[in-house]
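S.K.: Following is a predicted model, sequence given first.
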Amino acid sequence: MKKQLLFAAALMGAAAALAQTPPAVGDRDTPGAAPVLATYARPEAPLTPEYPPAALRQELQGQVMVKLRVLASGAAADVQIRTSSGHALLDEAALAYLRRARFVPARDRSGLAVDSLVVVPIRFVLED
């Protein structure tokens, strides 16, 4: 029986699959207000983290919800588990991968790249 990895919600570069915090009310001219977003952050390329070999051997599966800040530079920051898969191996693999991932940043109404918060679902699923 051959097992393979299936990324059910692997965010194939589609912004629709990336759960974002809703745009905040405010603009650049209001001190302390978050910018109104014209576009959301999205991955630069399809997200395809490696299935940890030990998790494959144990046939572990689950979904990790990871909260992170996409910086205006496109880098990920403040990467943390929002909802665990229930397996430390899968959680750590998702965190490590997303720390290295690159994103197209969100943009405000004037077209400037801005920081934004996103929640990324990573599903580790074995399929026969």
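M.R.: Perfect, I can see it now.
S.K.: C-alpha only now, for contacts and for neighbours.
M.R.: Will do.
S.K.: wait, what's in contact with residue 70?
M.R.: By C-alpha atoms under 8 Å, 6 or more residues apart in numbering, the contact list for residue 70 reads 41, 76-77, 103, 105-106, 115-118.
S.K.: what's the most distant pair in those residues?
M.R.: Within the contacts of residue 70, 77 and 106 form the most distant pair, 14.1 Å apart (C-alpha to C-alpha).
S.K.: between these two, which one's more packed in?
M.R.: Using other C-alpha atoms under 10 Å as the criterion, residue 77 and residue 106 rank with residue 106 on top: 23 against 16.
S.K.: Against that first model, consider the following:
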Amino acid sequence: MISGSPPRYPVESRRRKEQGTVELTLVLGLDGKVETISVAHSSGFARLDQAALDAVRRWRWAPTLRDGSPVKVRGTVEIPFVLSNV
């Protein structure tokens, strides 16, 4: 990954003490940008799932090269949402 900020913990989720891990499936294009993204495994909370989607959608990776040419790549990303003061 060459750029990307972590997702923001939704304020309402903090208030409700919602925690969980979101697993996202994505396809990176030839330029290293996210082409498609979806929730493979929900945290159990729509707000957390959406926060993860919104953040990872903006992340950028260096293009993956095969035999010197850029290729599309499918992968998964896990985003944990954990509160320290529960």
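M.R.: Great, that's in hand. No experiment lies behind these values; they were computed from the predicted model shown.
S.K.: overall similarity of the pair, as a TM-score.
M.R.: Overlay of the two chains. TM-score (TM-score structural alignment, normalised by the length of the second structure): 0.90; 85 aligned residues with a C-alpha RMSD of 1.3 Å.
S.K.: thinking again about what came up before, among the contacts of residue 70 of the first structure, which are located in helices?
M.R.: Judged by DSSP state H, helices contain none of the contacts of residue 70 of the first structure.
S.K.: Save the residues you listed as CSV, and put in distance to residue 4 of the first structure too.
M.R.: Shown next, in CSV, are the contacts of residue 70 of the first structure (distance: C-alpha to C-alpha, whole Å):
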residue, distance to residue 4 of the first structure
41, 29
76, 28
77, 30
103, 27
105, 32
106, 34
115, 35
116, 33
117, 31
118, 28
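S.K.: What's residue 8 of the second structure aligned with over in the first structure?
M.R.: Matched by TM-score structural alignment, residue 8 of the second structure corresponds to residue 50 in the first structure.
S.K.: Now do the contacts for the residue nearest to that match when sequence neighbours are not counted.
M.R.: Spatial nearest neighbour of residue 50 of the first structure, chain neighbours left out: residue 93 (7.3 Å); criterion: C-alpha to C-alpha, 6 or more residues apart in numbering. The contact partners of residue 93 of the first structure, by C-alpha under 8 Å, 6+ apart, come to 49-52.
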